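*Asks:* below are the sequence and a predicted model; questions follow.
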Amino acid sequence: MDQDNLGPAIEKMGITFSELTAEHAVGIMPLEGNTQPFGILHGGAAALLAESVASFAAHQWAKQFGKSAVGAHLDITHLKPGISDRIICTADAVHLGRRTAVYRFDNTSEDTGQIISTGLMTCYLVEEQPR
């Protein structure tokens, strides 16, 4: 995966990938610059991290069919405040089909290993569009 061409939103948030397959992906995001006014992880940033990691994994699956993956549904539950220097998102495939891919994800604190937020992401597999 080209870490230099992840798209403007992902680059703005500072997200990088340490693992990326259709079945399993791990993304890392710094807390700095992604907080709400109280200095803890912004819920929207946590959601963007999860959607990005799951969507890139789904794209790895979609490529074999000549397709791309786009987000269809994101369900996220915030459990604890994110105060770690870096947030780690791990996404694992629950369903890999010809039209959809579903991932279970956990956002965890790098410092404590505690789950900050968890949920499911569903992606549609769609025909690739020319850019």
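*Replies:* That came through, no problem. Everything numeric in this text was worked out from a predicted model, so none of it was measured. Numbering: from 1, shown residues only.

*Asks:* all contacts plus neighbour counts: C-alpha atoms, from now on.
*Replies:* Fine.

*Asks:* list the buried residues for stretch 93-113?
*Replies:* Residues of stretch 93-113 classed as buried: 93, 96, 100-110 (neighbour count, 16 or more other CA atoms under 10 Å).

*Asks:* same question, stretch 26-35
*Replies:* 26-31, 34-35.

*Asks:* may I ask which two of those are separated the most?
*Replies:* 26 and 35 (20.5 Å; CA to CA).

*Asks:* tally of neighbours for residue 5?
*Replies:* Residue 5: 9 surrounding residues under other CA atoms under 10 Å.

*Asks:* kindly report the same for the one 10 residues further on.
*Replies:* For residue 15, the tally of surrounding residues (other CA under 10 Å) stands at 22.

*Asks:* would you list the buried residues of stretch 26-35 in JSON lines and tack on secondary structure?
*Replies:* Formatted as JSON lines, these follow (DSSP: H, G, I helix; E, B strand; the rest coil):
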{"residue": "26", "secondary structure": "strand"}
{"residue": "27", "secondary structure": "strand"}
{"residue": "28", "secondary structure": "strand"}
{"residue": "29", "secondary structure": "strand"}
{"residue": "30", "secondary structure": "strand"}
{"residue": "31", "secondary structure": "coil"}
{"residue": "34", "secondary structure": "coil"}
{"residue": "35", "secondary structure": "strand"}
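
*Asks:* put this next to the previous one:
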Amino acid sequence: MPLDKETVLAQANAACKNTLMETLEIKVIDYGDDFLVASMPVNSRVHQPDGVLHGGATAALAESVGSFASHIFIDTETFFVRGIEISANHLKSIREGYVYAKATFVHKGRTTQLLDIKVTDEAGTLISVCKLSTIALPKKK
């Protein structure tokens, strides 16, 4: 039986303890049949020296939300997920507030997955467009 949304979100966020996601304060906040959304505060912890959101922090947010999406939609008893390629086009700067990354599947294969990740600000303005390829690898028995 599938888990309810609150349980899935709680489990995803609990998995972030003592990781980069916790350091960057990334929170998984929503998901559906073919998408997952996470948020990240924009503050001095994720700024580049001139006070705007660092592209590397944006890429970390995108890879986190995309990898979580792939993870949620595979058999985790048999497989684990790894990111194999990420690209990011940064379109607009942001100094404060929150950014939201929404990962949607372009391709949901048995072995490889391709996700489109849109990063927006609180007003819905597009900040970055990212693509992430993931691979599902069999766990060793």
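*Replies:* Yes, it's here. All of these numbers come straight from a predicted model, not from anything done at the bench.

*Asks:* and the TM-score between these chains?
*Replies:* In this superposition the chains share a TM-score of 0.90, using TM-score structural alignment, normalised by the length of structure 1; 129 aligned residues with a CA RMSD of 1.8 Å.

*Asks:* tabulate the buried residues of stretch 26-35 of structure 1 in CSV, adding columns for distance to residue 19 of structure 1.
*Replies:* Formatted as CSV, these follow (distance: CA to CA, whole Å):
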residue, distance to residue 19 of structure 1
26, 5
27, 7
28, 10
29, 14
30, 17
31, 20
34, 22
35, 25
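
*Asks:* let me know the closest of these to residue 61 of structure 1.
*Replies:* Closest to residue 61 of structure 1, out of all of the buried residues of stretch 26-35 of structure 1 and judged by CA to CA, is residue 26, at 15.3 Å.

*Asks:* who's in contact with the closest one?
*Replies:* 17-20, 53, 88-91 (CA atoms under 8 Å, 6 or more residues apart in numbering).

*Asks:* that one maps to what in structure 2?
*Replies:* In structure 2, residue 26 of structure 1 lines up with residue 37, judged by TM-score structural alignment.

*Asks:* what of residue 59 of structure 1?
*Replies:* So, by TM-score structural alignment, residue 59 of structure 1 is matched to residue 71.

*Asks:* pretty sure that match contacts residue 78?
*Replies:* No - under the criterion of CA atoms under 8 Å, residue 71 of structure 2 makes no contact with residue 78, lying 11.4 Å away.

*Asks:* the lengthiest helix in structure 2 vs structure 1, mean deviation?
*Replies:* Scanning structure 2 for the longest helix, with DSSP state H as the assignment, gives helix 55-72. Compared with structure 1 after the fit, helix 55-72 of structure 2 shows a mean deviation of 0.3 Å (mean CA distance after the TM-score superposition for structure 1).

*Asks:* the helices in structure 2, which residues?
*Replies:* 5-14, 20-23, 55-72.

*Asks:* ok, which of those helices comes nearest residue 133 of structure 2?
*Replies:* Across the helices of structure 2, closest to residue 133 of structure 2 is helix 55-72 (CA to CA), at 8.5 Å.

*Asks:* ok, and what's touching the closest one?
*Replies:* Against helix 55-72 of structure 2 from outside (CA under 8 Å, 6+ apart): 12, 21, 24, 26, 28, 35-40, 46, 80-83, 86-88, 90, 101-104, 113, 115, 117, 119, 128, 130, 132, 134.
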